[in-house]
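Asks: Pasting a predicted model and its sequence here:
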Amino acid sequence: AVATIHFLGLAITGAVIGGSMKYLAVVSTIVGLLIASKISKKAIKLHLTLAALVRVVVMSIANYILVALLFPQYLSFSEKYLKNVSISGNVLLDMLIYVAIFNIIHVFYSIIPAIIIIKYITKHVKEKIES
């Protein structure tokens, strides 16, 4: 619900593409977490792995569509900045690799603090209920 409200706020301001990409990133992360929770409620590594995997796949497809099909002029812009740090020698592939790395980092950046906060709150709520 929060992601949808955030998307609508961004869309109203005219940031439809950026808002859509943010929405896809958040929703794909949540889908990965939901898949992991069906397998195991407590396997944090599984949750992080599936959240990252689903997000990377979804965002790689979205970025490919955006850059290769809808706005190919961005490839020449990206080439200027990626030529010195090229991994594959292919601008589009390099960009997708760097975006995947960003998305993996962002999953950890988003989920680990949330887990810590949830554990802290859960512990303190249980203590309050039991006392």
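Replies: Right, received. Where do you want to start? Predicted model only: the values in this text are computed from it and were never measured. Residues are numbered from 1 along each chain as shown.
Asks: rest of the way, CA atoms for contacts and neighbours
Replies: Noted.
Asks: just the strands in this protein please.
Replies: Remark: strands of the chain are absent; assignment by DSSP state E.
Asks: Nearest residue to the middle of it?
Replies: A25 (3.9 Å; Cα atoms, centre = their mean).
Asks: Okay, that residue and A100: tell me how far apart.
Replies: 11 Å (Cα to Cα, to the nearest Å).
Asks: do A62 as well
Replies: 11 Å.
Asks: want to compare, so here's the second one:
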Amino acid sequence: MKEGGKVNQFIRYSAFEIALAALCAGLAIFLTIYKVVFAFPILPYLKFELAEIPVIMAFLMAGPFSGLLSSVIYWIVLTMVGEWTPIGPLMKFLAVTPTILGLWAGLVLSKRLKKNSSVFLSMGLGILMAIAARVIVTSLMNFLVLWWLFPHFLSLAAKYLEATIGFQTDSPYAVLLMTLLFTAVFNILHSFFSIIPSYYLVVKAIMKVKPVNLKTWFRRMFSES
């Protein structure tokens, strides 16, 4: 009976993870299609998107499987209906997924370093690792796109840099360096923009309902009693 109960609980929780991932991915797609975005002033083709918040929430509520599945669903659908396909959706996927993995790694590491670490310290370490993972992956991908795959995008970036901050140079290396620098700044800001609202939405709103599945995963990661 006990084994059967564990199996049933696993099936119910797995179904919950999948359903939540699909729901959050659907909300992310809705926010993307209806362009709930804000341009980064220095390089306006970079957009702060509210669409990342539901995906991060899926991770915080139900764990890494749900968060990563939501990110994959979001990427697949965005490839079919989004802009600048397939590069645009792929770039978004390679920004969101390292953010989730970095946040997860930070939470796990904080638990191992200190069994009863505070939520503040756990989230702080998680955010730092999420930023590091996101910036490294997106910087490498942007280098590949700007320098090898679509070098004409570098000319577009040069025009924006000149128009917004007055940066002028004849060196493509300098343009590439400045573009990667400000893209990294954008991704650092976007990490805060995506993670902090997601955390507060989960803690201040959803967690107050206290469904067992949500509470179990959340408390295990944040070492709350």
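Replies: Sure thing, it's come through. What you see is a predicted model, and the numbers here were worked out from it, not measured in a lab.
Asks: Overlay the chains and give the TM-score.
Replies: Superposed pair, TM-score by TM-score structural alignment, normalised by the length of the first structure: 0.85. Supporting alignment: 126 aligned residues with a Cα RMSD of 2.2 Å.
Asks: can you map out the helices along the first structure?
Replies: Ranges of helices within the first structure are 2-12, 16-39, 44-64, 73-82, 91-130, based on DSSP state H.
Asks: Okay, the nearest residue to F167 of the second structure once chain neighbours are set aside and M57 of the second structure: tell me how far apart.
Replies: Take F167 of the second structure and drop its neighbours on the chain: the residue closest to it by Cα to Cα, 6 or more residues apart in numbering is L161, 5.5 Å away. Applying Cα to Cα, the value for L161 of the second structure to M57 of the second structure is 34 Å.
Asks: which residue lines up with L48 of the first structure in the second structure?
Replies: Superposed on the second structure with TM-score structural alignment, L48 of the first structure falls opposite I127.
Asks: Please list all residues in contact with that match.
Replies: Neighbouring residues of I127 of the second structure by Cα atoms under 8 Å, 6 or more residues apart in numbering: 102-103, 106, 191-192, 195.
Asks: just to revisit the earlier point, please say which of L161 and M57 of the second structure ends up with more neighbours.
Replies: Remark: of L161 of the second structure and M57, M57 carries more neighbours, 26 against 21, as counted by other Cα atoms under 10 Å.
Asks: from memory that one sits against I206, does it?
Replies: No - taking contacts as Cα atoms under 8 Å, M57 of the second structure lies outside contact range of I206: 9.9 Å.
Asks: Look up how far M59 of the first structure lies from S76 of the first structure.
Replies: 21 Å.
Asks: which residues touch the equivalent of E162 of the second structure over in the first structure?
Replies: Here E162 of the second structure is matched to K83 in the first structure, going by TM-score structural alignment. If you count contacts by Cα under 8 Å, 6+ apart, K83 of the first structure has them with 89, 91.
Asks: I'd like the distance between K83 of the first structure and Q73 of the first structure.
Replies: Relative to Q73 of the first structure, K83 of the first structure is positioned 16 Å away (Cα to Cα).
Asks: cool, L33 of the first structure as well?
Replies: As judged by Cα to Cα, L33 of the first structure and Q73 of the first structure stand 35 Å apart.
Asks: Which residue is the nearest non-sequential neighbour of the counterpart of A25 of the first structure in the second structure?
Replies: By TM-score structural alignment, A25 of the first structure lines up with A95 in the second structure. Leaving aside its sequence neighbours, A95 of the second structure sits nearest to R134 (Cα to Cα, 6+ apart; 5.5 Å).
Asks: ok, that neighbour - contacts?
Replies: Neighbours of R134 of the second structure in contact, by Cα under 8 Å, 6+ apart: 94-96, 98-99, 102, 187.
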